[in-house]
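>>> Model the structure of this input:
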Amino acid sequence: MEENNSIPDGWHLKQVVEFASKIQSGGTPKSDNLEYYNGEIPFVAIDDLSKSNKYISKTQKKITNKGLLNSSAWLVPKYSLLYSIYATLGVPRINLIEVATNQAILNIIPKKKIISLEFLYYLLLEKRNTILSHSAHTTQSNLNAKVVKELEFVFPKSTIEQNKIAEILSKIDEAISETKIIITKYNRIKTGLIQDLLTKGIDDKGNIRSEETHEFKDSPLGRIPKEWDCLELRKCIELHNNKRKPISALVRAKMIGEFPYYGATGIIDNINIYNVEGEFVLFGEDGDHFLKWKNQEQTILVNGKFNVSNHAHIVKGNHICSTKWLHYFYFHRDITFHLTRQGAGRFKLNKESLSSLPILVPRDINEQIKIIDKIEYLNNFINLYKIQNEKLQANKTGLMKDLLSGKKRVTHLIN
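Below you'll find the predicted structure:
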């Protein structure tokens, strides 16, 4: 797999079988025997690899010792390399606990004097696409023990150099992990905050209202501040459906232009058929499309010029309700409860059902603006971390390619 003529000084070419003391897949106890499951032995499946990052420290299932003895599963010592060979191919993980695995996972115990575990993890991760490409050109679509044993890699002879490379990449992984934790934390905060902002609002002092400190009233959508109204959407919008244009799939495929086109499947770039200028919210009309979009992502706030088919309603706020308020209110609200099924059990968001949707609206447009500002501030804050995460991911990809090929050496960093 590797080119022999590209071996850096101090590196060598070896097959996996040469640097592994044991390479063996696992097995699965019969699923219909209850005595084999819910035991004390962590049992790793492909799902566990997919849902983890670098390390495996817990599993979704556990098996009993009896299940272990009556299957091809075996106890894989901690600090081994678990490598997926079926389904999601070529995913490496390090187990921090003793585990058993199913047959879709090849367990590799490396020879510590030849290759370090952490380095092997990054090596297999970086070479994954190459390995999958190599596998795709063979008669065996999946990987197997024989294929993996014969894989060959160029890597440093010195485990000290290997460890330094792994250390550098681990630090980037730690930074990525910390960034993801922050994003997850603030997304969770955002979910709760938006729910409060869009149902309780903020008073003239900038505080979220509560029934303990403010006056509320009943509405079809629950308790709301006395300064708010629950209205039918028709009272709050301008509907611009006359600007829609039906386009066949055949015609759409041949169109090229500068404006995005909104059809039954969402936004498509580079289509020039009909454009509308301004800020609008689009509601997907077709039942199949409508149900595919979860968490109200069928509402898309569009700024500037765009094109739209007859599968989307074009909505703009009026003097009662800002366009952005429409967007944020419905983006975070399930409206299927207010719709009826038509045809073969499908929902249809037609003009009348759209116009009849209930919406909560602060009477003071300035309160709407303040709430939107708070939501967008939090969105921008989260997006900054998302951008940082993307940059870290890109840096990691580049560093892995350079460090694991010997293009960039780390010998000067070794004492």
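>>> can we go C-alpha only for contacts and neighbour counts from here?
Will do.
>>> which one is Pro362 nearest to, not counting chain neighbours?
Taking Cα to Cα, 6 or more residues apart in numbering as the measure, Pro362 lies nearest to Trp228, with 4.3 Å between them; neighbours along the chain are not counted.
>>> does the one you found really touch Ile359, like I thought?
No. Contact between Trp228 and Ile359 fails when scored by Cα atoms under 8 Å: they sit 10.3 Å apart.
>>> What residues of the helix or strand encompassing Asn383 count as buried?
Element membership for Asn383 (DSSP states H and E) is helix 365-403. With burial defined by 16 or more other Cα atoms under 10 Å, the residues of helix 365-403 counted as buried are 367-368, 370-372, 375, 378, 382, 385-386, 388-389, 392-393, 396, 399-401, 403.
>>> what's the answer for stretch 352-359, then?
Of the residues in stretch 352-359, those buried (16+ other Cα under 10 Å) are 354-355, 357-359.
>>> Check stretch 226-243 too.
Along stretch 226-243, the positions that meet the burial threshold by neighbour count (16+ other Cα under 10 Å) are 227-228, 230-231, 233-234, 236-239, 241.
>>> Skip ahead from the longest strand belonging to the chain and say which helix or strand is next.
Counting residues, the longest strand in the chain under DSSP state E turns out to be strand 37-44. Elements were assigned by DSSP H and E; along the chain past strand 37-44, the next helix or strand is helix 46-50.
>>> starting at the chain centroid, how far to that next one?
Centre-to-centre, helix 46-50 and its host chain are 15 Å apart (Cα atoms, centre = their mean, to the nearest Å).
>>> Now do the buried residues in the longest strand of the chain.
Buried residues in strand 37-44 (16+ other Cα under 10 Å): 37, 39, 41-44.
>>> burial count for the spatially closest residue to Pro110 that is not a sequence neighbour?
For Pro110, ignoring the flanking residues on the chain, the nearest one in space by Cα to Cα, 6+ apart is Ala20 at 4.1 Å. Neighbour count for Ala20, taken as other Cα atoms under 10 Å: 17.
>>> Let me see the contact set for the spatially closest residue to Arg409 that is not a sequence neighbour.
Using Cα to Cα, 6+ apart and skipping the chain neighbours, the partner closest in space to Arg409 is Leu403 (6.4 Å). Leu403 makes contact with 165, 409-410, according to Cα atoms under 8 Å, 6 or more residues apart in numbering.
>>> By neighbours, which of these wins?
Within these, neighbour counts (other Cα under 10 Å) peak at Ile165, which reaches 24 neighbours.
>>> one more to put side by side:
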Amino acid sequence: MGETKFITAEIGVLPEGWKLIDIKSIADRNQEHSFIDGDWIEAKYIENNGIRLIQTGNIGIGHFIEKETKKYISEKTFHELNCKEVKPGDILICRLAAPIGRACIAPDLGTKAITAVDVVILKVNQNEYSREYINYYLNFEKTLQRMESFASGSTRQRISRTNLGNVLIAIPPLTEQRKIAAILSSVDEAIAKTEAIIEQTEKVKKGLMQQLLTKGIGHTKFKKTEIGEIPDSWNLVKLADVFEIVKRPVEMRDEEEYQLVTVKRRYGGVVPRERLKGKQIKVKSQFYLKHGDFLISKRQIVHGACEVVPKELEGSIVSNEYHTLLVKNGIDIDFIRWYVRLPMMQNYFLLSSVGVHIEKMLFKIEDWFKRIIALPPLEEQKQIANTLSSIEQSILKNQKYLEQLQTIKKALMQVLLTGKVRVKVDNEVMSQ
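Reported below is the predicted structural model:
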């Protein structure tokens, strides 16, 4: 890293040797449609296949979400309307939606594509500018904020192509642009690989859940039951034989502090809410929780709002809007934690709830307790739970790593795209 000298500029201070360029001046004037809006395509021209129509919703920050491209036009329409074709390497910039100005580099889609009117096509003059650097700078938080400040509209905020073209960005020498882009790209590659690992591991977990929770481990003999085929050594039991309701009433004291918790939808876990003094808690009917309790939200269980209370939240409290359950002897709570995620159990939660609207249904635990599940021997319960938990821990580890990478990228963008940290540009560094 080299010593940095700064000069005053319209958008702040810039390193010596950097310059301010408006977006429209980055366009390659030797190419047709180098900085232009996409096409206005009426609904009557939309078809199910043909030439892709890229809309604002298809564009994520830095990358193109190809799988969400669902609208097309015909070759005939393309020529009749004199549409502008997107080429690989074009930068596509959104003029509306959140955030305004988000951009991506178009990949090779293997077919023709055009953009809707609210997606600007920018063809970068690569003799002077690195399109990868430009793309990173367009998606830089400060750039997006400036673009939003230029937006207008009574119902939907959008930035005009003229105002977009006048937005200034800071440009270092070309070799430095390329080096900055290379550094950020390396982090993006690590992010993409980690995301792919998480996605694949999630698929493995889903497949194993269905296999282990219904067929068990290493079984060759099965029997038919009212809930389907299960291993011969498994038993059918009612949920009333698995759980018992427990209540630990809180004697509320005005000056004592209490940790309130809730349970998130989609099996998202028991999480802390606010911490309040007794006199601040309006609902006085509260109950203590212990580590290992199974907590169910009476009004959100149709959305998968149930989970085991973690050790760090022992002693927290919930209102009578929740059911607190304990598993009986011979039942492994970790196995049950996974078992409730089966589609059959999700259906049980729905069938045992009453109400006229999915968001206003109330869980009837007495009905739920009558439902039948398949239960393996205790030792197999533990083996199944341990296998699935190890996969979950792998996912959580990679998710934490992903968050670290995203934090690193944000920090790097902050220092590299402002020149607060300068990069050396030589053959040795570039090869690294």
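>>> Please state their TM-score.
For this chain pair, the superposition-based TM-score is 0.84 by TM-score structural alignment, normalised by the length of structure 1; 386 aligned residues with a Cα RMSD of 2.9 Å.
>>> Looking at the buried residues of stretch 352-359 of structure 1, which is nearest Thr299 of structure 1?
The shortest gap between Thr299 of structure 1 and any of the buried residues of stretch 352-359 of structure 1 belongs to Leu354, at 11.8 Å (Cα to Cα).
>>> Not counting its neighbours along the chain, what's nearest the alignment partner in structure 2 of the closest one?
Matched across to structure 2, Leu354 of structure 1 falls on Trp368, judged by TM-score structural alignment. Nearest residue to Trp368 of structure 2, sequence neighbours excluded (Cα to Cα, 6+ apart): Ser352, at 5.4 Å.
>>> Count the neighbours of the one you found for me.
Residues near Ser352 of structure 2, counting by other Cα under 10 Å, number 20.
>>> Can you tell me how far it is from Ile65 of structure 2?
Ser352 of structure 2 sits 39 Å away from Ile65 of structure 2, going by Cα to Cα, to the nearest Å.
>>> follow-up on the earlier one: mind checking what the residue nearest to Pro362 of structure 1 lines up with in structure 2?
Pairing criterion TM-score structural alignment: the partner of Trp228 of structure 1 within structure 2 is identified as Trp234.
>>> Same check on Asn95 of structure 1?
Under the alignment (TM-score structural alignment), Asn95 of structure 1 pairs with Ala106 in structure 2.
>>> Its match touches Lys112, doesn't it?
No. Judged on Cα under 8 Å, Ala106 of structure 2 makes no contact with Lys112 at a distance of 11.6 Å.
>>> Check structure 2 for its longest helix and report it.
Counting residues, the longest helix in structure 2 under DSSP state H turns out to be helix 174-215.
>>> which residues does the most far-flung residue of structure 1 relative to its centre contact?
The outermost residue of structure 1, judged by C-alpha distance from the chain's mean C-alpha position using Cα atoms, centre = their mean, is Glu215 at 40.7 Å. Shown here is Glu215 of structure 1, whose contacts under the criterion Cα under 8 Å, 6+ apart are 225-226.
>>> That one -> structure 2?
With TM-score structural alignment as the criterion, Glu215 of structure 1 matches Lys221.
>>> circling back: with distance to Tyr122 of structure 1 added, can I get the contacts of Leu403 of structure 1 in JSON lines?
Putting these into JSON lines (distance: Cα to Cα, whole Å) gives the following:
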{"residue": "Ile165", "distance to Tyr122 of structure 1": "9"}
{"residue": "Arg409", "distance to Tyr122 of structure 1": "16"}
{"residue": "Val410", "distance to Tyr122 of structure 1": "15"}
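>>> Pick out whichever of those residues sits closest to Gly284 of structure 1.
The nearest member of the contacts of Leu403 of structure 1 to Gly284 of structure 1, counting by Cα to Cα, is Ile165 at 49.6 Å.
>>> Surely the closest one and Phe119 touch.
Yes. Judged on Cα under 8 Å, Ile165 of structure 1 makes contact with Phe119 at a distance of 7.1 Å.
>>> residues contacting the closest residue to Ser57 of structure 1 other than its chain neighbours?
Setting aside the residues directly before and after it, Ser57 of structure 1 is nearest to Leu96 in space (Cα to Cα, 6+ apart), at 5.3 Å. Leu96 of structure 1 makes contact with 55-57, 78-79 under the criterion Cα under 8 Å, 6+ apart.
>>> Looking for the alignment partner of the residue nearest to Pro110 of structure 1 in structure 2.
In the superposition onto structure 2, Ala20 of structure 1 corresponds to Ala27 when matched by TM-score structural alignment.
>>> What of Val154 of structure 1?
With the correspondence set by TM-score structural alignment, Val154 of structure 1 lines up against Ala170 in structure 2.
>>> Kindly report the same for Ile314 of structure 1.
Residue-level alignment of Ile314 of structure 1 against structure 2, with TM-score structural alignment as criterion, gives Thr324.
>>> Likewise for Ile105 of structure 1?
Taking TM-score structural alignment, Ile105 of structure 1 has Val119 as its aligned residue in structure 2.
>>> Can you give me the neighbour number for Val327 of structure 2?
If you count neighbours by other Cα under 10 Å, Val327 of structure 2 ends up with 19.
>>> before we move on, the earlier item: and Ala106 and Lys112 of structure 2? Which one has more around it.
Between Ala106 of structure 2 and Lys112, counted using other Cα under 10 Å, the more crowded position is Ala106 (21 against 16).
>>> which residues touch the more buried one?
63-64, 86-92.
>>> do that again at 6 Å, thanks
For Ala106 of structure 2, the contact set (Cα atoms under 6 Å, 6 or more residues apart in numbering) comprises 88-90.
>>> of these, buried ones?
Among the contacts of Ala106 of structure 2, those that count as buried by neighbour count (16+ other Cα under 10 Å) are 89-90.
>>> Could I get the contacts of Ala106 of structure 2 in TSV, plus columns for secondary structure?
Supplementary listing: those in TSV, determined by DSSP: H, G, I helix; E, B strand; the rest coil:
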residue	secondary structure
Pro88	coil
Gly89	coil
Asp90	coil
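>>> about what we covered before: what packs against the one helix or strand the match of Val154 of structure 1 maps to?
In the assignment (DSSP H and E), Ala170 of structure 2 maps to strand 168-171. Applying 3 or more Cα pairs under 6 Å, 6 or more residues apart in numbering; DSSP states H and E, one finds that strand 168-171 of structure 2 makes contact with strand 19-22.
>>> what's the average distance of the strand it packs on to structure 1?
Following superposition, strand 19-22 of structure 2 is found to deviate from structure 1 by 0.9 Å on average (mean Cα distance after the TM-score superposition for structure 1).
>>> all helices in the stretch 1-150 of structure 1, in order from the N-terminus.
16-19, 46-50, 65-69, 117-126, 128-136, 145-150 (DSSP state H, counting those that start in this stretch).
>>> can you name the residues of structure 2 that the fourth one overlays?
It stands for helix 117-126 of structure 1. Residues 131-140 of structure 2 are where helix 117-126 of structure 1 lands when matched by TM-score structural alignment.
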